[in-house]
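Asks: Sequence plus the predicted model coming up.
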Amino acid sequence: MVAMTIRAIRGAITLDRDERDHLHARTTELVEAIMRENALTTDDLISVIFTCTPDIVSDFPAAAARELGFGAVPLMCAQEMAVPGALPRVVRVMMHAQVDRPREEISHVYLRDAVSLRRDLAQ
């Protein structure tokens, strides 16, 4: 048995357009998938960092997470680097969670066109 430890869980999803409701729907899709795939509750979470590509300005992905009940979890948003040719309209997330599983059993979730970012981690 593995002792409880802190693991970083990564994920990403793409948007079709930069609109608040669409951003919230896609962020919800991503967060719920990570929580489900890793059998997490908000009590397991230490903190969550979201990043967006510079072409997403309609709202903060953390606002969608708060609507999911993440109000007691420290949340932060930041902007990704503006690298020429990078995949557009991407929301990324890194969740820090206390879990009792080894690193190789953590499920990182990449959805929609974001699968191309980490084919080695995408399911």
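Replies: The structure has been received and is ready for your questions. Residues are numbered from 1 along each chain as shown.

Asks: From now on I want contacts and neighbour counts done on CA atoms only, so please keep to that.
Replies: OK.

Asks: Any idea how many residues pack against His96?
Replies: Look at His96: counted by other C-alpha atoms under 10 Å, it has 17 neighbours.

Asks: cool, Ala114 as well?
Replies: Neighbourhood size, Ala114 [other C-alpha under 10 Å]: 22.

Asks: Take this one as well and set it beside the first:
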Amino acid sequence: MVRGLRGATTVELDDEKTVLAATEALVVEMAEANRISPDDIISVLISTTKDVTSTFPAKAVRTIGGWTYVPVMCTHEMDVPGAMPLCIRALMHVNTDIPQRLIQHIYQNEAVKLRPDLQK
């Protein structure tokens, strides 16, 4: 079964080290919370708000041990007035037997405000 795992985080400033660390922490927690190994991951789509331009967040994913061959792509979010700034979102497509209702979507830092209904 293919499932989508969602996640988001924010950074306090747009610099390469901060963006890469936040992205790595997000995708690692997404995988660990759902007991997903890199071999289970079909692809990861990462988006950022327009104010995150210091680096490609996908670079962080490619450097995680065992994740070298996971397909990753970056894009920008829609620029909607009032949107949360400095936000990094991830959509991970995975092979898993976990029922949809039991998937744990991960929201970190200020991004917890995006989906308070998914917080446990």
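Replies: It's in. Quick caveat: nothing in here was measured; it's all calculated off a predicted structure.

Asks: How alike are these chains, TM-score-wise?
Replies: Here the TM-score for the pair of chains, by TM-score structural alignment, normalised by the length of structure 2, is 0.96; 119 aligned residues with a C-alpha RMSD of 0.8 Å.

Asks: in structure 1, which spans are strands?
Replies: Along structure 1, counting by DSSP state E, strands occupy 5-14, 45-52, 75-79, 90-99, 109-110.

Asks: right, so those: which one is the most enclosed?
Replies: Counting by mean count of other C-alpha atoms under 10 Å, strand 109-110 has the highest mean neighbour count of the strands of structure 1, with a mean of 25.

Asks: Average offset of it relative to structure 2?
Replies: Here the mean offset of strand 109-110 of structure 1 against structure 2 after fitting is 0.2 Å, by mean C-alpha distance after the TM-score superposition for structure 1.

Asks: OK, contacts around whatever residue of structure 1 lines up with Thr23 of structure 2?
Replies: The alignment partner of Thr23 of structure 2 in structure 1, by TM-score structural alignment, is Thr27. Counting by C-alpha atoms under 8 Å, 6 or more residues apart in numbering, Thr27 of structure 1 touches 13, 61, 64-65, 91.

Asks: Taking the centroid of structure 2, which residue is nearest it?
Replies: Centroid check for structure 2 by C-alpha atoms, centre = their mean gives Ala90 as the closest residue, at 2.8 Å.

Asks: What residue in structure 1 is paired with that one?
Replies: Alignment note (TM-score structural alignment): Ala90 of structure 2 maps to Val93 of structure 1.

Asks: Check whether that match really touches Pro61, as I assumed.
Replies: No: applying C-alpha atoms under 8 Å as the test, Val93 of structure 1 and Pro61 come out as separate, 9.2 Å apart.

Asks: Mind listing the shared neighbours of those two?
Replies: Common neighbours of Val93 of structure 1 and Pro61, using C-alpha under 8 Å, 6+ apart, are Phe50.

Asks: what residue of structure 2 takes the place of Asp18 of structure 1?
Replies: That one, Asp18 of structure 1, aligns with Asp14 by TM-score structural alignment.

Asks: tally of neighbours for its match?
Replies: Counted with other C-alpha under 10 Å, Asp14 of structure 2 comes out at 16.
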